[in-house]
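Undergrad: For reference, the sequence and a predicted model appear below.
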Amino acid sequence: MNEKANPTRKRLVDAATKLFYAEGIGRVSVDAVAEKAGLTKRTLYY
């Protein structure tokens, strides 16, 4: 894995975990995770 990707991945996982805990997995969108992580949806899929 690219070393630069690690901080981005951590931000993404942290954001998703917080949202899943607060709202439930079924109620969280990709857009919400990307926004909470401070990423674009495009970056999230890359």
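TA: Perfect, thanks for sending it. In this text, all values refer to a predicted model and were calculated from it rather than measured experimentally. Numbering: from 1, shown residues only.

Undergrad: switch to C-alpha atoms for all contacts and neighbour counts from now on
TA: Fine.

Undergrad: which parts of the helix ranked longest in the chain are buried?
TA: Assignment by DSSP state H gives helix 5-23 as the longest helix of the chain. Of all the residues in helix 5-23, those buried under the rule 16 or more other C-alpha atoms under 10 Å are Thr8, Arg11, Leu12, Ala15, Ala16, Leu19, Phe20.

Undergrad: Can you give me the neighbour number for the spatially closest residue to the second one that is not a sequence neighbour?
TA: Beyond its immediate neighbours in the sequence, the residue positioned closest to Arg11 (C-alpha to C-alpha, 6 or more residues apart in numbering) is Ala37, lying 5.5 Å away. A count of nearby residues for Ala37, using other C-alpha atoms under 10 Å, gives 19.

Undergrad: Got another one to weigh against that:
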Amino acid sequence: MVRVKKLLGGTLSLRSHITQISETDGMIKALNKLIELSMPSMKAIV
């Protein structure tokens, strides 16, 4: 989690509540993309 905070920023930089929600949403999407890239892709062989 420390690496994620350093990568995405430890605090929210925007002041408005609505923009903070958007900023958090963007951080979550970026984190999900990083997790998706690190997962191995597997296919079942039938």
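TA: Nice, I can see it. Quantities reported herein were computed from a predicted structural model and do not represent experimental measurements.

Undergrad: Give me the TM-score for this pair.
TA: The TM-score (TM-score structural alignment, normalised by the length of the first structure) is 0.42; 24 aligned residues with a C-alpha RMSD of 1.3 Å.

Undergrad: the helices in the second structure, which residues?
TA: Using DSSP H, the helices found in the second structure span residues 2-8, 17-38.

Undergrad: picking up where we left off before, who does the longest helix of the first structure touch, helix- and strand-wise?
TA: Other elements packing on helix 5-23 of the first structure under the criterion 3 or more C-alpha pairs under 8 Å, 6 or more residues apart in numbering; DSSP states H and E are helix 30-37.

Undergrad: buried set for the helix it packs on?
TA: Within helix 30-37 of the first structure, the residues that count as buried by 16+ other C-alpha under 10 Å are Val33, Ala34, Lys36, Ala37.

Undergrad: Tell me the one of the residues you listed nearest Thr43 of the first structure?
TA: Comparing these against Thr43 of the first structure with C-alpha to C-alpha places Ala34 closest, at 8.4 Å.

Undergrad: Now do the contacts for that closest one.
TA: By C-alpha atoms under 8 Å, 6 or more residues apart in numbering, the contact list for Ala34 of the first structure reads Leu12, Ala15, Thr40, Lys41, Leu44.

Undergrad: swap the cut-off to 10 Å and go again
TA: Neighbouring residues of Ala34 of the first structure by C-alpha atoms under 10 Å, 6 or more residues apart in numbering: Arg11, Leu12, Ala15, Ala16, Thr40, Lys41, Arg42, Thr43, Leu44, Tyr45.
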